[in-house]
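Colleague: Kindly return the folded structure for what I paste below:
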Amino acid sequence: MSTDAIVAGPDEDDIATALEAEGATVARLNGDISRPALEEAGIVDADLYVLTDTGQATTIPIVCDLSDDIRTVVYARDTVPEFVKGQLDLALDPQLMDVGIVADELTS
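Modeller: Okay, here's the model as predicted:
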């Protein structure tokens, strides 16, 4: 089964590439991420939303509003704001979890 993922934010740790190596189809979003941009990227049908910029944490509630079945993940060095922690499935620090291991877990 293939995973449809959206990686939002700068991808300095190459999580998108690692997800693709595990067979995922990945759409990438950069800059200010809006609801229309998420919809255009395919968020409604996506299985996984990976945010790499905690400054864009307001996208997590939007994603959860658009899709009941999506897994939300923050893969960033910065701390996740309190207001999104309840809607987040997983938060990981790239310095602690290797990108290949994370991608393997997220796609299996």
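Colleague: From now on I want contacts and neighbour counts done on CA atoms only, so please keep to that.
Modeller: Noted.
Colleague: what's the helix or strand for the residue nearest the centre of the chain?
Modeller: Nearest residue to the geometric centre of the chain (CA atoms, centre = their mean): Val50, 0.7 Å. Assigned by DSSP states H and E, Val50 belongs to strand 48-51.
Colleague: Name the residues that touch that strand?
Modeller: 3-9, 43, 57, 63, 70-76 (CA atoms under 8 Å, 6 or more residues apart in numbering).
Colleague: Tell me the first helix or strand C-terminal of that strand.
Modeller: Strand 48-51 is succeeded, C-terminally, by helix 59-66 (DSSP H and E).
Colleague: Could you also give me the structure for this next sequence, so I can compare it with the first?
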Amino acid sequence: MQVLLTGADDDDLGTALETLGAEVIRVEGVANRDSLDDAGLADAHTLVLTDMDDASAIPVAKEANTEIRVVAYSRDSLPEFARGQADLAIDPALLTADVVAEELVDGQVEADA
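Modeller: This is a model prediction of the structure:
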């Protein structure tokens, strides 16, 4: 399972995903079409945004990879324009990175079965 991760990841979701066997690729700089493509958007299963300043990447990712699952993992709210396009929005204050990682990885295993 390949996961693209944007933002600072202050709650260590990337590490939790890697611990469970996911390949995590951290998107460098601003999440835009070029940086997402460079990170492997075409082959990614999930895009995780930890900074809502990167929310404009959601429609870009969905257009380029119609199968990608988009997860917002942030204490900040998703902007209105992105709410209908994100598959899941989670506040780290409500669910720890370990719990979210487990759900994301288990969901992938079940989908592939």
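Colleague: How close are the two chains, by TM-score?
Modeller: With the length set by TM-score structural alignment, normalised by the length of structure 1, the two chains reach a TM-score of 0.95; 106 aligned residues with a CA RMSD of 0.8 Å.
Colleague: Point out the ones among the contacts of strand 48-51 of structure 1 that are inside strands.
Modeller: Cross-referencing those against strands under DSSP state E gives 4-8, 71-75.
Colleague: now, among those, which is nearest to Val99 of structure 1?
Modeller: Checking these against Val99 of structure 1 by CA to CA gives Tyr75 as the nearest, at 9.1 Å.
Colleague: gap between the closest one and Ala18 of structure 1?
Modeller: Using CA to CA, to the nearest Å, Tyr75 of structure 1 is found at 12 Å from Ala18 of structure 1.
Colleague: quick one: which of those two has more around it?
Modeller: Tyr75 (25 against 17; other CA atoms under 10 Å).
Colleague: Pull the contacting residues for the residue mapped onto the more buried one from structure 2.
Modeller: The equivalent of Tyr75 of structure 1 in structure 2 is Tyr73 (alignment by TM-score structural alignment). Residues counted as contacts of Tyr73 of structure 2 (CA under 8 Å, 6+ apart) are 48-51, 89-92.
Colleague: Over to Arg69 of structure 2?
Modeller: 45-47, 86-87.
Colleague: again, only using 10 Å
Modeller: Contacts for Arg69 of structure 2 (CA atoms under 10 Å, 6 or more residues apart in numbering) come out as 3, 44-48, 58, 61-62, 85-88, 104.
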